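Visitor: Need a 3D model of the following:
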Amino acid sequence: MKILTRHRGPKLTRMTGAGNTFFLVDGISGVMNSVDRPSFVRRACRGLAGLHADGVVILEQDSKVDFRWDFYNDDGSSAEMCGNAARCAALFYFAEIQGSSPSHKKIDFQTGAGLVHAVLISDNQVRVELPRLKSLGRLVSLNRQATDLGSAAHARGGRSHEYYLIDTGVPHVVVEAEPDLALAKSIRWAPELGQTGANVTFVHLSDAAVIQAVTFERGVEDFTLACGTGAVAAAALARDKKSGLSTWTVEMPGGELQVEWIGERSAALVGEAHFEFDVQLDESEGE
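Guide: Got it, this is the predicted structure:
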């Protein structure tokens, strides 16, 4: 399906990865060089009726790798990494820039978190090897915000609580509990996490190598249908608690992802990515 408005602004292609939606823009030609990107992102993600997306990925030229990306959350803030967006960006490059028959099915691209290696497994199945973890997960004591003081499940012991923290390209606090919006908001802005805070991923670990997870994402400021870096964070906690397993299935509301550990500090994320439609913004439209 093609949806094109009267004015010829940069073309956006909406894609989905495990329920996460993103607008992809081919900026390799320089079409985005003079654009106010945060404003553009907010218009694209929040200003088009019925066409919301979780973020925008702009592909740009890089002489050392196939491309580099400039990634934004839907509020116009920048983010270093997004696992589901990485799979969408790879498929977009294979199909839209290389063409319908990719000349090669392995690419490298640069993100704010580091280098990503991507492999096209099938028409819609993409495997991305995420940047090497800078550090392993650890327990940290967080001083939650007052909004959660009434949560019966987590109120015991005062305001300071221990949680599992890991940076999988972006920081995640992983909580073994049922999803709790108030708790997520209070942890997300815990002062120990710095000015930008962290994502909060709630997990349930089964007896098998299967994890149920859902992530409250910063920038979106709500639960999302899926989060690739959240899936890796959930698998990191599971690996620490159940040593010996290297491959995990992570079930999220939007779909299923596979996390494969490659040594101690590297992980690959495998899952589907799909094209939805193209759209162009009316350049005269305000935010």
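Visitor: only C-alpha atoms for contact and neighbour calcs from this point on.
Guide: OK.
Visitor: Could you pull out the helices in the stretch 51-200 of the chain for me?
Guide: Assigned by DSSP state H, counting those that start in this stretch, the stretch 51-200 of the chain shows helices spanning 83-92, 181-188.
Visitor: packing partners for the first one?
Guide: Right, helix 83-92. In terms of contacts (3 or more Cα pairs under 8 Å, 6 or more residues apart in numbering; DSSP states H and E), helix 83-92 is packed against strand 11-17, strand 20-26, strand 55-60, strand 114-120, strand 125-129, helix 228-241, strand 266-272.
Visitor: Would you enumerate the residues in contact with Leu257?
Guide: Taking Cα atoms under 8 Å, 6 or more residues apart in numbering, we find Leu257 in contact with Ala18, Gly228, Ala231, Thr249, Val250, Glu251, Leu269, Val270, Gly271.
Visitor: For the comparison step, fold the sequence that follows:
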Amino acid sequence: MKAIKFTKMQGLGNDYVYINGFEEHVPDPSALAKRVSDRHFGIGSDGLVLILPSNKADVRMRMFNPDGSEAEMCGNAIRCVGKFVFDNGLCTKDTVQVETAAGIRIVRLLKDGGEITGATVDMGAPVLNPADIPANLPEGMEGKPFVNCPVMVDGVTYEVTAVSMGNPHAVIFLRGIDSLDLPDLGPKFEHHPLFPQRTNTEFVEVVSRSRVRMRVWERGTGETLACGTGACAVAVACVLNELTERSVDVELPGGVLRIVWDKADNHVYMSGPASKVFDGALSAWKE
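Guide: Sure thing, here's the model as predicted:
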């Protein structure tokens, strides 16, 4: 038996188990993700994050969902990665380059009294070409952008805007998001045939030109308190549908993220908190 040290961290309640891959070896991260994510028989989390050496950036991040599937990116998790590597001396710079399956992301750490309390992340340019999201346009919409497209679910037509922020998102604007039955509706979008690699789905209510509210059904996870890439996708979809300005506060159940889609460089910037919850050790892991 070998004990594996871990740190639980959260960004707006989007909580993950983080393991220092510079020191620890995880033989089967998919199986471990299932184990640690269980909120009754495990640690309890929205997934597992491995922080590993990189030959392209300061560190490499791998993220696994509670169902064991590997995701390309996680906006809330990458802020916590920045805090983790700084607090643990893996990188002593205020700006951390993090390699992800969606490419290298730049994490600028935010301090309060010398403590890392959050980060602003350059999330890169949004991907809007349907084939690259990937998303199949509804019949009759071929050759058009996937913006405000009609998608039928359970006999109801929803207007959907598809965006990739390194992972696929379907953004839906509607009123009354608090009353939605996401455990029923979310999986129907996640597994919809228009999304060949499944999709994260954001249900959004516009409050003003500078603020929106959202709930999210995350691919491979379910409803979570926050989704960083989802908030970025929502901000992009808001601009594409002429609903808000390019700088918007996105209110999630776990708190607020500030998202800016910069017109000058076409990059999306996400600012939000990152917190350590506790350290621990998994004492019954067999190689």
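Visitor: Distance to Arg144 of the first structure and mean neighbour count for the helices and strands packed on helix 83-92 of the first structure - can I get that in a markdown table?
Guide: Formatted as a markdown table, those follow (distance: least, Cα to Cα, whole Å; neighbours: other Cα atoms under 10 Å):
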| stretch | distance to Arg144 of the first structure | mean neighbour count |
| --- | --- | --- |
| strand 11-17 | 31 | 22 |
| strand 20-26 | 28 | 26 |
| strand 55-60 | 27 | 25 |
| strand 114-120 | 30 | 19 |
| strand 125-129 | 33 | 22 |
| helix 228-241 | 20 | 25 |
| strand 266-272 | 30 | 22 |
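Visitor: on that earlier part again, export the helices of the stretch 51-200 of the first structure to a markdown table and append columns for mean neighbour count and distance to Lys134 of the first structure.
Guide: Converted to a markdown table, the helices of the stretch 51-200 of the first structure look like this (neighbours: other Cα atoms under 10 Å; distance: least, Cα to Cα, whole Å):
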| stretch | mean neighbour count | distance to Lys134 of the first structure |
| --- | --- | --- |
| helix 83-92 | 28 | 16 |
| helix 181-188 | 21 | 21 |
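Visitor: For the ones you listed, give me TSV that also has distance to Ala155 of the first structure.
Guide: Below are the helices of the stretch 51-200 of the first structure laid out as TSV (distance: least, Cα to Cα, whole Å):
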stretch	distance to Ala155 of the first structure
helix 83-92	32
helix 181-188	10
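Visitor: Nearest to Leu281 of the first structure, out of those helices?
Guide: If you check each of these against Leu281 of the first structure by Cα to Cα, helix 83-92 wins as the nearest, at 19.3 Å.
Visitor: now the closest one: which residue numbers in the second structure?
Guide: Counting by TM-score structural alignment, helix 83-92 of the first structure pairs with residues 75-84 of the second structure.
Visitor: once aligned to the first structure, how far is that stretch on average?
Guide: Stretch 75-84 of the second structure, aligned to the first structure and superposed, deviates on average by 0.6 Å (mean Cα distance after the TM-score superposition for the first structure).
Visitor: pretty sure Ala155 of the first structure is touching Leu149, no?
Guide: Yes. Using Cα atoms under 8 Å, Ala155 of the first structure is in contact with Leu149, at 6.0 Å.
Visitor: Spit out the contact partners of the residue nearest the centre of the second structure.
Guide: Geometric centre of the second structure, nearest residue: Cys74, 3.2 Å, by Cα atoms, centre = their mean. By Cα under 8 Å, 6+ apart, the contact list for Cys74 of the second structure reads Met63, Cys227, Gly228, Thr229.
Visitor: Nearest to Ile259 of the second structure, out of the residues you listed: which one, please.
Guide: Ile259 of the second structure lies nearest to Gly228 out of the contacts of Cys74 of the second structure, by Cα to Cα, at 9.3 Å.
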